[in-house]
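Undergrad: What follows is a protein structure lacking sequence information:
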């Protein structure tokens, strides 16, 4: 397996299953709550990233078919309200975004939302032409709000998210109990090894810290990260990858659950079951 960066084993990186409030840790095939009742949750969603459709030398059709199958099973067993695909849907081929949408994403069993990554080579016009909305937008889910913003340009360059858009959106959502921010590339460099991989955007971090109802930000981009890092008390969560030719040995996605009393739990799912964990033959 190729890997464009050394995997960093640091105290800044969490284990595969982490919790923001209640203790939750699960892998595929181990439902956390009673799957018979969606009433356990105010909102339950999956977030996946980095499909890299059409990356040379990869089975990208298999990767996407697997994701649709995994999330269909997840929804059937545990219920999902929505799915987020957090960037790098394609690999340097924006002309294939429509194919990815129509062939795979439209088969997801619940509404889904997308945002560009650096390999999508997409701006607002491209994204709107394919998905019907621009590369930065707000989603309102009752007491919960989402802010999505692009972190790359049409040539794959890394950029800070639009400050004015973020501020206006967060002001719009300031009465929500919970806000989640979706950014493909993290706006912070935690370690020297992050230089050139993440974007250093101190103004954005300061802005995010100024809204107490922002409970977490979610990132893709670094396929080797499937845990949590913090800026101050704000969690930044990663979800590994479901495509591409480098990163964690397994492919998967992250589940986020908001209970009826606004407790938030999240865990990473080893959907491909590769490698199997704690497997024994007795």
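TA: Looks like it arrived, so ask away. Since we're looking at a predicted model, the values are computed, not measured.
Undergrad: C-alpha only now, for contacts and for neighbours.
TA: Noted.
Undergrad: how far away is the residue nearest to residue 112 when sequence neighbours are not counted from residue 253?
TA: Distances taken as C-alpha to C-alpha, 6 or more residues apart in numbering place residue 83 nearest to residue 112, at 4.5 Å, with adjacent residues excluded. Taking C-alpha to C-alpha, to the nearest Å as the measure, residue 83 falls 10 Å from residue 253.
Undergrad: Of those two, which one has the most company?
TA: residue 253 (26 against 22; other C-alpha atoms under 10 Å).
Undergrad: and here's the other structure:
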């Protein structure tokens, strides 16, 4: 399907503008602007959850993400927590499933990823908290849980150091599993973390998993918090989808959900 035809299937889209405002994307010239960075955010696969078709959920998501990559290159994919469902025995199989992705991918730990920091890093070759630079944009990944599955706020000290390190980057994108604002049933109130983020104007968005029934964009202190539904698990939105993010040449961000075949909930930030 041509991109122009593909865009017609979108029910909602969001633009996160370079000036910090957020508007519906329809009718915006940002649709036509060239993209300089494109990535996927997916979460909540819950590989190994009983009475769910978790293997098929992963296969479908990976296949559709790869399809997006074939149609228009994806620079990276982020799997934002709850890769597995409690049992560490499923960790290697979940990795084998994600290894079928045809672009670089990164993971964060969720509350159902109940393994030690050592096992996590040995499996993924990534620690609980880490950063990567892609096309001069900083991506910060942080854990919000532990081996017990507790709900935790991000490591404020680590994020403070990294935000200061990357303060001259044009954009910073943050990925944490648990929502740090108590506006969802499963979110927690991380005031110190939020107060830190609002000191850095280059923070373009905080991406959350965890809340399977959330699929939109919420604003707090001028920062967008973006949800991506779920690709697995036993509850949540009626569809299992993922979010695509496109950073435009003018530094606007166009973002929308795939469900997983069609675009929905498109936005620009």
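TA: Structure received. In this text, all values refer to a predicted model and were calculated from it rather than measured experimentally.
Undergrad: tm score of chain vs chain?
TA: Here the superposed chains carry a TM-score of 0.86, computed using TM-score structural alignment, normalised by the length of the second structure; 245 aligned residues with a C-alpha RMSD of 1.9 Å.
Undergrad: Now do the shared contacts for residue 83 and residue 253 of the first structure.
TA: Listed contacts common to residue 83 of the first structure and residue 253 are 46, 47, 48; contacts here mean C-alpha atoms under 8 Å, 6 or more residues apart in numbering.
Undergrad: Give me the aligned partner of the second one over in the second structure.
TA: Alignment note (TM-score structural alignment): residue 47 of the first structure maps to residue 41 of the second structure.
Undergrad: wait, that match sits on residue 244?
TA: Yes: proximity of residue 41 of the second structure to residue 244 meets the contact threshold set by C-alpha atoms under 8 Å, at 6.4 Å.
Undergrad: coming back round to it: can you redo the shared contacts of residue 83 and residue 253 of the first structure as CSV with neighbour count?
TA: Formatted as CSV, those follow (neighbours: other C-alpha atoms under 10 Å):
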residue, neighbour count
46, 24
47, 25
48, 29
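Undergrad: For residue 109 of the first structure, state which of these is nearest.
TA: residue 46 (11.7 Å; C-alpha to C-alpha).
Undergrad: in which helix or strand would I find the closest one?
TA: Taking DSSP states H and E as the definition, residue 46 of the first structure sits inside strand 41-48.
Undergrad: Kindly report the same for residue 61 of the second structure.
TA: Going by DSSP H and E, residue 61 of the second structure is in helix 54-71.
Undergrad: now residue 132 of the second structure
TA: Using DSSP H and E, residue 132 of the second structure maps to strand 130-134.
Undergrad: next SSE after that strand?
TA: Going down the chain from strand 130-134 of the second structure, the next helix or strand is strand 137-142, by DSSP H and E.
Undergrad: what's next to the next helix or strand after that next one, contact-wise?
TA: Using DSSP H and E, the helix or strand that directly follows strand 137-142 of the second structure along the chain is helix 156-165. With contacts defined as C-alpha under 8 Å, 6+ apart, helix 156-165 of the second structure is touched by 129, 131, 140, 192, 193, 196, 200.
Undergrad: Map the third one across to the first structure for me.
TA: In the first structure, the residue paired with residue 140 of the second structure according to TM-score structural alignment is residue 147.
Undergrad: now swap in the last one and tell me
TA: Matched across to the first structure, residue 200 of the second structure falls on residue 211, judged by TM-score structural alignment.
Undergrad: what about that match, how many residues close to it?
TA: 15.
Undergrad: dump the residue contacts of it.
TA: 170, 174.
Undergrad: cool, and residue 233 of the second structure?
TA: Neighbours of residue 233 of the second structure in contact, by C-alpha under 8 Å, 6+ apart: 44, 45, 46, 47, 49, 52, 54.
Undergrad: I figured the third one hits residue 87, correct?
TA: No: with contact defined as C-alpha under 8 Å, residue 46 of the second structure does not reach residue 87; the gap is 9.8 Å.
Undergrad: Please identify which of these two sits among more neighbours.
TA: Remark: of residue 46 of the second structure and residue 87, residue 46 carries more neighbours, 30 against 15, as counted by other C-alpha under 10 Å.
Undergrad: so what's the more buried one up against?
TA: Taking C-alpha under 8 Å, 6+ apart, one finds 54, 82, 83, 84, 85, 112, 232, 233 in contact with residue 46 of the second structure.
Undergrad: again, only using 6 Å
TA: Residues in contact with residue 46 of the second structure, defined by C-alpha atoms under 6 Å, 6 or more residues apart in numbering, are 82, 83, 84, 85, 232, 233.
Undergrad: Of the residues you listed, which belong to helices?
TA: Residues of the contacts of residue 46 of the second structure located in helices (DSSP state H): none.
Undergrad: hmm, back to that, export the shared contacts of residue 83 and residue 253 of the first structure to TSV and tack on distance to residue 234 of the first structure?
TA: Shown next, in TSV, are those (distance: C-alpha to C-alpha, whole Å):
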residue	distance to residue 234 of the first structure
46	20
47	18
48	20
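Undergrad: Next, count neighbours for the equivalent of residue 75 of the first structure over in the second structure.
TA: Using TM-score structural alignment to pair residues, one finds that residue 75 of the first structure aligns to residue 69 in the second structure. A count of nearby residues for residue 69 of the second structure, using other C-alpha under 10 Å, gives 20.
Undergrad: Repeat that for residue 55 of the first structure.
TA: Neighbour count of residue 55 of the first structure, defined by other C-alpha under 10 Å: 17.
Undergrad: same question, the one 4 residues further on
TA: The burial metric for residue 59 of the first structure, expressed as a neighbour count using other C-alpha under 10 Å, is 15.
Undergrad: what's the helix or strand for the aligned partner of residue 121 of the second structure in the first structure?
TA: For residue 121 of the second structure, the aligned position in the first structure is residue 128, judged by TM-score structural alignment. Assessed by DSSP H and E, residue 128 of the first structure sits inside helix 124-131.
Undergrad: SS state for the aligned partner of residue 168 of the second structure in the first structure?
TA: Taking TM-score structural alignment, residue 168 of the second structure has residue 175 as its aligned residue in the first structure. Using DSSP: H, G, I helix; E, B strand; the rest coil, the structure places residue 175 of the first structure in coil.
Undergrad: Lovely, talk soon.
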